[in-house]
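1. model the structure of this input:
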Amino acid sequence: MYAFSFCNPTRIEFGAQKEQRIGEYMKEYGVKKALLVYGSERIKQSGLYDTVVGSLKACGIECVALGGIKSNPVLSKVNEGIDLAKQSGVDSILSVGGGSCLDSAKAIAAGAKYDGDVWDFFTGKATIGAALPIFDIMTLAATGSEMNRGSVITNEATKQKYSVQSPFWFPKVSVISPELQATVSDDYLVYSAADIIAHSIEAYFTAKIHPEIISMQVESNIKTVIKTTEILLANPQDHDARGDFAWAATMALNGLTHVGVHAFNFPNHTIEHAMSAVCNVPHGAGLSVVMPAWMTWYKDQNLPQFERFAREIFGLSDAEAGIAALKAWFDKIGTPTTLAQLNIVGDVLEEVIDVAAQNAQARGMEKMYNQQTIRDIFALAK
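-> This next block holds a predicted model:
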């Protein structure tokens, strides 16, 4: 196990109806006025919006709202939120939604304390030195953003989808109420499953040092996702399965599965970010296309771990059989596995390849993931 330092300051409030206490949780941190960031109007139709606003008011917390956050969150909406946060003088940000809302909330929280362009943080021109405190209520399990310090934003003008991390972006309190996630559509359930698995395998396959205990944790996470996805497709109201699925999403990217791990990268995300930036495909749908192709291309560089994956996840002995089993499972649950299913072909594919190569260069991965390499990987996804 490689030497490490570990700290995760986020407080998780997990369980039914915990969203009703969000005002109490935020009051503990001295919040007086919050910017409520959310996505679609469904939270108003479901009554969640009124529940949240009522809880804040009961605790003496004013609320200013910003709706309309999209999947694959965009810079223009973040800038709108920053302007609103500054003009209204809020002292905190509350995200109610999925990872897109929370990633936007994090960027807004930093931008509200910065006089320059928030995109400076994503391009490395500036370092985050402060941010408003962040709180969230998760309505979709996928990104793990509720217990980590990362944010991913798309600059729609440049078609750059970049991620950045900051210790100022750990949420103070994250509410995970599985019941709130029971209305997630089948499409977004399976896209989320692919996203969680992608978070789980990046270091698992690419790290030079990957301790046995961490491999076991990753495998447990993946098996949980596979099992609970199938249960939830059959019965969306199974709250036990919903809770396990939600916690698997959190565990996949809260740092615990990277403890003692060394020298790894995120090639599947680097490539997929180009797909969703150029074509606005759902992130998880893009990942379910990239993963089997990338695994096939990469497997010989870490064959023992791929054989372990096949054995531990699917009870198979051959690396290629394990990859085929994962792809077959993606097909079974209905998330895409080919570029044609996402209509990424011809000139559009060439643009995606160009942007993916730029992403790799921005992450210092250009030696392995140049245009030709990425083209070769995509050739396995047709």
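2. for the rest of this, base every contact and every neighbour count on C-alpha atoms.
-> Fine.
3. what does stretch 72-85 contact?
-> When contacts are defined by Cα atoms under 8 Å, 6 or more residues apart in numbering, stretch 72-85 is touched by residues 35, 66, 69, 100-101, 103-105, 107-109, 111-112, 118-119, 152-156, 276-277, 280, 282-283.
4. how about stretch 273-288: buried residues?
-> 273-288 (16 or more other Cα atoms under 10 Å).
5. in strands, which of the contacts of stretch 72-85 fall?
-> 35, 66, 152-155 (DSSP state E).
6. what's the closest of those to residue 301?
-> Distances from residue 301 to these, taken as Cα to Cα, are shortest for residue 152 (28.4 Å).
7. roughly how far apart are the closest one and residue 103?
-> Distance of residue 152 to residue 103, given as Cα to Cα, to the nearest Å: 6 Å.
8. out of these two, which sits in the busier spot?
-> residue 103 (27 against 24; other Cα atoms under 10 Å).
9. wait, residue 61 touches residue 24, no?
-> No: if you go by Cα atoms under 8 Å, residue 61 and residue 24 don't touch, sitting 9.7 Å apart.
10. out of the two, which sits in the more crowded spot?
-> Just comparing residue 61 and residue 24: by other Cα under 10 Å the higher neighbour count belongs to residue 61, 19 against 16.
11. nearest residue to residue 22 in space, please, no chain neighbours.
-> The spatially closest residue to residue 22, leaving aside those adjacent along the chain, is residue 55, at 6.3 Å (Cα to Cα, 6 or more residues apart in numbering).
12. please provide the structure for the following sequence as well, for comparison with the first:
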Amino acid sequence: MLVYGGGSIKKNGIYDKVCSLLKDFTVYELPGIEPNPKIDSVRKGVALCKEHQIDMVLSVGGGSCIDASKNIACGAFYDGDPWDLVIGHSKVTKVLPIAVVLTIAATGSEMDNAAVISNPETNEKLELNAPNLYPTLSICDPTYLFTLPPKQTAAGTVDIMSHVMEQYFQPNNEAFLTDRFSESVLKTCIKYGPIALKTPDDYEARSNLMWASSIALNHLLTVGKGGAWSCHPMEHELSAYYDITHGVGLAIVTPAWMRYVLNDKTLDRFVMFARNVWAVEEPDPRKAALEGIDRTAAFFRELGMPATLKEVGIGPEHFEVMAEEAVRVSGIAKRSFCLLNRDDIVSIFNSCLE
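-> Purely as a prediction, here's the structure:
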């Protein structure tokens, strides 16, 4: 089964190439996977798998297509609603082989065992995670990124950086080598993100961003770290309720979170981030930390990302329920870099308004 999104792979020729290579196989198609993949699309895919006894799921696209394909691949062997697998990972048993042709550098789903699925019926956006959800193979050709729209290139770069920062800002300070790996990936995004926007067919830029995407979420940067993520649970609520692009939400939330959690306890880590990632030379530690945060926000702006929720049409109407849900579905209140409760998250959301 061939899984893909809109019409971009037909415009850039990837669809024709894939179909040509698969001419000796029986191929069923599932087009129309959404940017925030919905459980209804997964249900359609599962039904096709069962009806036609599909042998492999081939995802041609970005993280949304891959994540939907992962849920479909395990749903093919489940008798109930595939949403059950998202809320009960232990129910994942057998999984169809998953193949990937990657068309955007962003989520890292091409090299990990997780999938994020949205359920508009419940306003939930949750992660499905199982040991057997790694793709069997992933074809990562940087030339397939040449035709990406600027907004997707920018949002993907932010997403990569956010994955790294979620693992970099953790309670554990002893993983020296892992921290250096993380800083290198961040500097790679800072160097090549603007180049890819200015010159879309720059192979060096695209290849480095593609590799950064995979490294950022293939578990290499979790070594010696652990702990819960912070910005992703908050952003997942924004995109669950408002269906905004994931990287856009992260660009808004991340600097606000940084400013909120900067305190005497977290200062050293932010100073390290400022000096090693942004080459901040300010001698005063707190001023250096703030400059690092400001440079992060400015870089997101340079990429063309919005800086406020107002810019994407989001108001405070659902902040409290979204904050409660972020706490409920994550370890942000118990295992994160700086423990946050519902009121803390509401404050961060409010700081993103203007």
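13. for the two chains, what TM-score is obtained?
-> TM-score of the superposed chains, computed with TM-score structural alignment, normalised by the length of the second structure, equals 0.93; 342 aligned residues with a Cα RMSD of 1.4 Å.
14. mind checking what the residue nearest to residue 22 of the first structure lines up with in the second structure?
-> Aligned counterpart of residue 55 of the first structure in the second structure: residue 21 (TM-score structural alignment).
15. likewise residue 270 of the first structure?
-> Under TM-score structural alignment, residue 270 of the first structure pairs with residue 233 in the second structure.
16. for the stretch 101-250 of the second structure, what spans make up the helices?
-> 150-168, 176-198, 203-216, 231-242, 246-261 (DSSP state H, counting those that start in this stretch).
17. columns distance to residue 289 of the second structure on top of these, output as CSV?
-> Output for these, formatted as CSV (distance: least, Cα to Cα, whole Å):
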stretch, distance to residue 289 of the second structure
helix 150-168, 15
helix 176-198, 15
helix 203-216, 23
helix 231-242, 18
helix 246-261, 9
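18. residue 315 of the second structure is nearest to which of the ones you listed?
-> Nearest of the helices of the stretch 101-250 of the second structure (Cα to Cα): helix 231-242, 10.3 Å.
19. and the closest one, how far from the chain's centre?
-> From the chain centre to the centre of helix 231-242 of the second structure is a distance of 11 Å (Cα atoms, centre = their mean, to the nearest Å).
20. any idea how far residue 269 of the first structure is from the spatially most central residue of the first structure?
-> The residue lying closest to the centre of the first structure (Cα atoms, centre = their mean) is residue 143, at 2.2 Å. Separation of residue 143 of the first structure from residue 269 of the first structure (Cα to Cα): 12 Å.
21. and what of residue 373 of the first structure?
-> Counting by Cα to Cα - residue 373 of the first structure and residue 269 of the first structure are separated by 15 Å.
22. and the residue mapped onto residue 223 of the first structure from the second structure, what does it touch?
-> Alignment note (TM-score structural alignment): residue 223 of the first structure maps to residue 187 of the second structure. Counting by Cα under 8 Å, 6+ apart, residue 187 of the second structure touches 277-278.
23. on that earlier part again, what's the closest non-adjacent residue to the residue nearest to the centre of the first structure?
-> residue 99 (5.4 Å).
24. show me the contacts for the alignment partner in the second structure of the one you found.
-> Taking TM-score structural alignment, the alignment pairs residue 99 of the first structure with residue 63 from the second structure. Contact analysis of residue 63 of the second structure by Cα under 8 Å, 6+ apart lists 104, 106-110.
25. and with 10 Å instead?
-> With Cα atoms under 10 Å, 6 or more residues apart in numbering as the criterion, the residues that contact residue 63 of the second structure are 35-37, 69, 100, 102-110, 115-116, 156.
26. distance-wise, check it relative to residue 296 of the second structure.
-> Residue 63 of the second structure is 24 Å from residue 296 of the second structure, by Cα to Cα.
27. and what of residue 45 of the second structure?
-> Here the criterion is Cα to Cα. By it, residue 45 of the second structure lies 39 Å from residue 296 of the second structure.
28. mind checking which of the two has more residues around it?
-> Remark: of residue 45 of the second structure and residue 296, residue 45 carries more neighbours, 27 against 21, as counted by other Cα under 10 Å.
29. what's the closest non-adjacent residue to residue 171 of the first structure?
-> residue 134 (4.8 Å).
30. quick one: map the one you found onto the second structure.
-> Aligned partner of residue 134 of the first structure by TM-score structural alignment: residue 98.
31. hmm, back to that, looking at residue 373 and residue 269 of the first structure, which one has more neighbours?
-> Set residue 373 of the first structure next to residue 269 and count neighbours by other Cα under 10 Å: residue 269 wins out with 24 against 16.
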